[in-house]
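only geometry, no sequence info:
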């Protein structure tokens, strides 16, 4: 059976000889992906270390270090003490593996020999990266890497409750109030006011929302910035909350929630998880995908466009509104893509209004069919979550 190479999407029949699950078109692609695949392969060829797991999480673009207790202990995450520090520590390791090219085996050796912190500092200096925020954070937190430092960190619940109380006092709540007092007093708040308060809490915990929490990332406009961190928005909101009262902020936030589908698309493909918002299934071609591989391929395609900042989201939205995404990408942007990719995009992006609904279907029938699509995607999500090695074909044409 022909599959797509997990690295470059080239059609191939070759698979990993160790497990026969991952598809590769060449030894080069397999070698490139080995740092991630080694922890999944049935025959890795050597003992898997926590450094391997950390590197695999980084190259797989996930945060598995948050859920592996042994990894948390070995590499200091359990001592980080806050979500912000955890993210900064993760950024340091991303620098180490991705940017500076240090191998997991080397990092494992450093840790075993008790010189992980010293070697990390030296590596930053040798690479000329010793002037950024990640290096500064590393210099300020040596205890995170000290095996003798046994301070028990706060749990996420402790951090959340502390941030809620900080936000409560910031907006004028009594210093003597406990978390139970806050819960009781906020019971009568509107949904919008509750959302604004949680936005404040998010700012106290991490300086603002990230795309992994799309509710705030979308509602407060972080999505419109090219960089998903949206640093200008963070600075603006930080200044705003110091110059207006909380009640004024709540009033300001009550503007009509007209979030265009393009921002839901951006949030979904950047975090690459959960189910998509129904409003993006048809306009952006996902309803035309035949199976899980095509769905993931189209998701990665959009993700690359957003991350490389090759598109104007509003222009893409306008093209989708006018059923012209393919022409916009190929003729206007003049993207350089191969023939297989071009044929794939032409099929999924140029036919979404042609075949997705039955002929002469009225609005009610179209909505019924859209609900069917949503249920299929929900089943697809469950299917691929619990049977990750399987393939589910999505036959979304009206027969």
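Looks like it arrived, so ask away. As the structure is a prediction and not an experimental result, all values here were calculated from the model. Numbering: from 1, shown residues only.

From now on I want contacts and neighbour counts done on CA atoms only, so please keep to that.
Noted.

If we go by neighbour counts, what in stretch 30-50 is buried?
The neighbour-count check on stretch 30-50 (16 or more other CA atoms under 10 Å) flags 30, 33, 34, 35, 36, 37, 38, 39, 40, 41, 50 as buried.

how much space is there between the second one and residue 378?
Think residue 33. 29 Å (CA to CA, to the nearest Å).

just the last one next, same as before
When distance is defined by CA to CA, residue 50 is 34 Å away from residue 378.

what's the answer for the fourth one, then?
When CA to CA is the yardstick, residue 35 and residue 378 sit 31 Å from each other.

mind listing the strands for the stretch 1-150 of the chain?
For the stretch 1-150 of the chain, applying DSSP state E, counting those that start in this stretch gives strands covering 3-4, 11-12.

Kindly report the same for the stretch 201-350 of the chain.
With DSSP E, counting those that start in this stretch as the criterion, the stretch 201-350 of the chain has no strands whatsoever.

Kindly check the end-to-end length of stretch 304-316 for me.
14 Å.

buried sites along it?
306, 311, 313, 316.

picking up where we left off before, so for residue 87, which of the strands of the stretch 1-150 of the chain sits nearest?
strand 3-4 (32.6 Å; CA to CA).

which residues are contacting the closest one?
Strand 3-4 is contacted by residues 10, 11, 12, 13, 23, 24, 293 when judged by CA atoms under 8 Å, 6 or more residues apart in numbering.

Quick check: of those, which has the highest neighbour count?
Counting neighbours by other CA atoms under 10 Å, residue 24 comes out on top of these with 25 neighbours.

related to what we said a few turns ago, let's have the contacts of strand 3-4 in TSV, adding distance to residue 81.
Output for the contacts of strand 3-4, formatted as TSV (distance: CA to CA, whole Å):
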residue	distance to residue 81
10	43
11	45
12	46
13	47
23	40
24	40
293	39
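
Among those, which ones are in helices?
Mapping the contacts of strand 3-4 onto helices (DSSP state H) picks out residue 293.

ok, and here's another one to check against it:
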């Protein structure tokens, strides 16, 4: 019995020799898919390293979630540059042919920064890409213990300064910042904690509350995330914690941008429709089951709750290959294809299609995803209206 190839979707009778759970139609497809499958395979044939976890996750490109991989490859020090550092590793692996075992060897020998620099310098200019420029200018700092420690110290000083500045009422010195903040309502505490994101222009990670609640999840590209960070940085300079808390709890942050003279800048944001939809929701309304929760889950490669996952088709998955294909398709529909500007991703469009029970038709009509592996996607995609998306859209 044939199964769809995990990479291209073509029918195949060949399966992974390690776990027999995922299919490949050719050696080329197996080589392409192995980078992400190796960390899930029951019998990968060798001991896995943190470099394997790194390679699997930056393929998105996203920073890894494995704690040891985060530490080994510089992501503990990246602040707002984790996606760019992920792109450096992705470029090394996908374009310049650096393997996970080689990265692991460089790391163990204490030569990671040196070898990455040598690899970029040895590559033709046409193959270095923007990843090389970022690494030379900034990325190397994350792998240099001295510079990284200096960056961390600066970050801690800045955070302490911001905390004290924000906790000073009426010009009086607050000697117990933690105690003062703890006495505030939860909503004000949340906004206060977000002030560090605003002033440092950092991007909260998908698992952090601010990523969903303050609309960062509307971003798709590094430039769009940076644009949101710039908007909040500008807003934080025009208002105080109490004012932003009031706007947050009344779902009127968009109006606050306008009132503070930031309307023109706000309306230049390419994802304004999504940004408005998220910030107009009741602040205490759960994101459970929404397309925004789905997007965050896909970015982190976490598993949705079964009762939520079934409304996106995960209960139709018979094996890891099915799960991979469904997640890959939903990622394209939600976040687009970073290598193809004609496939930008449209979460709101996906949410509407899910609410109408038209996931397969939407994938076919909008992105032609169903042209390969049509039968598989027709089986996986749910045909019943998604109740969470219907509620979100007020249907």
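Thanks, I have it. Predicted, not measured: the structure shown is a model, and the values here were computed from it.

TM-score of the superposition?
Overlay of the two chains. TM-score (TM-score structural alignment, normalised by the length of structure 2): 0.66; 340 aligned residues with a CA RMSD of 4.5 Å.

Go ahead and flag the most central residue of structure 1.
residue 271 (2.5 Å; CA atoms, centre = their mean).

mind checking what it lines up with in structure 2?
Using TM-score structural alignment, the partner of residue 271 of structure 1 in structure 2 is residue 300.

I figured its match hits residue 65, correct?
Yes. Using CA atoms under 8 Å, residue 300 of structure 2 and residue 65 qualify as a contacting pair, with a distance of 7.2 Å.

now the helix or strand encompassing residue 223 of structure 2, how far from the chain's geometric center?
Residue 223 of structure 2 belongs to helix 222-236 when elements are defined using DSSP states H and E. A distance of 16 Å separates the centroid of the chain from that of helix 222-236 of structure 2, by CA atoms, centre = their mean, to the nearest Å.

tell me which strands and helices it is in contact with?
Helices and strands touching helix 222-236 of structure 2, by 3 or more CA pairs under 8 Å, 6 or more residues apart in numbering; DSSP states H and E, are helix 186-200.

where do the helices sit along the stretch 201-350 of structure 2?
Shown for the stretch 201-350 of structure 2, the helices assigned by DSSP state H, counting those that start in this stretch span residues 209-213, 222-236, 241-249, 253-259, 263-267, 272-279, 291-300, 306-309, 320-335, 347-355.

now those as a markdown table including distance to residue 57 of structure 2?
As requested, those are exported to a markdown table (distance: least, CA to CA, whole Å):
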| stretch | distance to residue 57 of structure 2 |
| --- | --- |
| helix 209-213 | 19 |
| helix 222-236 | 17 |
| helix 241-249 | 33 |
| helix 253-259 | 33 |
| helix 263-267 | 32 |
| helix 272-279 | 26 |
| helix 291-300 | 9 |
| helix 306-309 | 21 |
| helix 320-335 | 13 |
| helix 347-355 | 22 |
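
which one of these lies closest to residue 46 of structure 2?
helix 320-335 (20.2 Å).

Now do the closest one: which elements does it pack against?
Identification of packing neighbours for helix 320-335 of structure 2 by 3+ CA pairs under 8 Å, 6+ apart yields helix 291-300, helix 347-355, helix 374-380.

make it 7 Å
Counting by 3 or more CA pairs under 7 Å, 6 or more residues apart in numbering; DSSP states H and E, the packing neighbours recorded for helix 320-335 of structure 2 are helix 291-300, helix 347-355.

among those helices, which is nearest residue 236 of structure 2?
Nearest of these to residue 236 of structure 2, taken as CA to CA: helix 291-300 at 24.5 Å.

Check how far the closest one sits from its aligned residues in structure 1, on average.
Taken over the aligned residues, the distance from helix 291-300 of structure 2 to structure 1 averages 2.7 Å (mean CA distance after the TM-score superposition for structure 1).

hmm, who's touching that helix?
206, 217, 287, 303, 304, 327, 331, 334, 347, 351 (CA atoms under 7 Å, 6 or more residues apart in numbering).

Which ChimeraX command selects the buried ones in those?
Here is the ChimeraX command that selects the buried residues among the contacts of helix 291-300 of structure 2 (16+ other CA under 10 Å):
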select :206,217,287,304,327,331,334,347,351
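
and the contacts of helix 291-300 of structure 2 as a markdown table, adding distance to residue 18 of structure 2?
Formatted as a markdown table, the contacts of helix 291-300 of structure 2 follow (distance: CA to CA, whole Å):
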| residue | distance to residue 18 of structure 2 |
| --- | --- |
| 206 | 32 |
| 217 | 36 |
| 287 | 38 |
| 303 | 23 |
| 304 | 26 |
| 327 | 22 |
| 331 | 26 |
| 334 | 31 |
| 347 | 36 |
| 351 | 37 |
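
Around the residue lying closest to residue 328 of structure 1 once chain neighbours are set aside, how many other residues sit close by?
Nearest non-adjacent residue to residue 328 of structure 1, counting by CA to CA, 6 or more residues apart in numbering: residue 319, 6.4 Å away. Residue 319 of structure 1 is flanked by 18 other residues according to other CA under 10 Å.

Counterpart of residue 319 of structure 1 over in structure 2?
Under TM-score structural alignment, residue 319 of structure 1 pairs with residue 353 in structure 2.

could you measure its match against residue 193 of structure 2, distance?
Taking CA to CA, one finds residue 353 of structure 2 at 36 Å from residue 193 of structure 2.

related to what we said a few turns ago, I'd like the helices and strands packed on helix 320-335 of structure 2 laid out as a markdown table, including distance to residue 199 of structure 2.
Below are these laid out as a markdown table (distance: least, CA to CA, whole Å):
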| stretch | distance to residue 199 of structure 2 |
| --- | --- |
| helix 291-300 | 23 |
| helix 347-355 | 28 |
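
what's the closest of the ones you listed to residue 281 of structure 2?
Among those, if distance is taken as CA to CA, the winner is helix 291-300, at 12.1 Å.

List the buried residues in the longest helix seen in structure 2.
For structure 2, the longest helix by residue count, based on DSSP H, is helix 145-166. By 16+ other CA under 10 Å, the buried positions in helix 145-166 of structure 2 come out as 148, 151, 152, 155, 159, 162, 163, 164.

The helix ranked longest in structure 1 - contacts with which helices or strands?
Determined from DSSP H, the single longest helix within structure 1 is helix 363-386. When contacts are defined as 3+ CA pairs under 7 Å, 6+ apart, helix 363-386 of structure 1 packs onto no helix or strand at all.
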